[in-house]
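J.: with the sequence up front, the predicted model follows.
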Amino acid sequence: MQEVLLLVKTIRSDIQTLQTKLDKFVKTHSQQLKEEWITKEEVMSILNISPRKLQTMRDNGTLPFSQIDGKMYYRASDVENLLKHNYSRR
């Protein structure tokens, strides 16, 4: 009986350790996604919009961007925030 109780305690401890490691991993992964930069093609695919609509969103400041050598980059977190901001439960 003592062996079974010891085994249960060991398993609980292992589960708690795994849960702690998993929580840290999820937070780290989530932080990396928020700092990830994506291309205009990815943004258009995610939002299902045309190149012209994306241009309009850049022009009116709806979606911030970075440009290097004519290529546009967007933060994944900005696209996510745009989606959250425009979320409707209707």
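T.: Sure, I can see it. The structure presented is a predicted model; accordingly, all values stated were derived computationally and were not measured.
J.: from now on I want contacts and neighbour counts done on CA atoms only, so please keep to that.
T.: Will do.
J.: which residues are in contact with Q31?
T.: The contact partners of Q31, by Cα atoms under 8 Å, 6 or more residues apart in numbering, come to none.
J.: in a helix, that's where it is, yeah?
T.: Yes. Residue state for Q31 (DSSP: H, G, I helix; E, B strand; the rest coil) corresponds to a helix.
J.: check the gap between the spatially most central residue of the chain and S66 for me.
T.: For the chain, the residue nearest the mean C-alpha position is L33 (4.1 Å; Cα atoms, centre = their mean). Counting by Cα to Cα, to the nearest Å, the separation of L33 from S66 is 17 Å.
J.: with E41 instead?
T.: 14 Å.
J.: hold the first one in mind and look at this next one:
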Amino acid sequence: MQLELITREDLKAFKEELLAEIRQHIGTGQPQHRQWLKSSEVRKLLNISPGTLQNLRINGTLRYTKIGGMMYYRLEDINRMLEGGEQ
């Protein structure tokens, strides 16, 4: 069994590739005028489970607005979260 080490540079490169791919999907999958996404759209966009999205809401990582039982997320907040910026 060969031991492989992952460096910070490896993680940084992976992050940049992932962000580029997500931005590409956002650009092609969502009209530019849309500012708000439903939970199902966010899960599909980020390829995450409902539980993971719930955890992002609970711990304050991703802000949301609840209207009539539906939760909506600002595309700007999703991008900010992916970039690691403050809410």
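T.: Yep, it's here. Fair warning: this is a prediction, and the values are worked out from it, not measured in the lab.
J.: work out the TM-score between the chains.
T.: Once superposed, the chains reach a TM-score of 0.57 (TM-score structural alignment, normalised by the length of the second structure), with 55 aligned residues with a Cα RMSD of 2.0 Å.
J.: L56 of the second structure - that's part of a helix, no?
T.: Yes. Counting by three-state DSSP, L56 of the second structure falls inside a helix.
J.: my guess is it contacts P50. True?
T.: No. Between L56 of the second structure and P50 there is no contact under Cα atoms under 8 Å: 9.9 Å.
J.: where do the strands of the first structure begin and end?
T.: Applying DSSP state E to the first structure gives strands spanning 37-39, 66-68, 71-75.
J.: could I get these as TSV with mean neighbour count?
T.: Listed next are these as TSV, based on neighbours: other Cα atoms under 10 Å:
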stretch	mean neighbour count
strand 37-39	17
strand 66-68	9
strand 71-75	16
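J.: so which of those strands comes closest to I46 of the first structure?
T.: With Cα to Cα as the criterion, I46 of the first structure lies closest to strand 37-39 of those, at 10.4 Å.
J.: where in the second structure does the closest one align, residue-wise?
T.: Per the alignment by TM-score structural alignment, strand 37-39 of the first structure matches residues 36-38 in the second structure.
J.: average offset between the matching stretch and the first structure?
T.: Its aligned residues in the first structure lie a mean 0.6 Å from stretch 36-38 of the second structure after superposition (mean Cα distance after the TM-score superposition for the first structure).
J.: who's the closest spatial neighbour of the residue nearest to the centre of the first structure, skipping the chain neighbours?
T.: Spatially, and ignoring its direct neighbours in sequence, L33 of the first structure is nearest to A76 (6.7 Å; Cα to Cα, 6 or more residues apart in numbering).
J.: before I go, just wanted to say thanks for your time.
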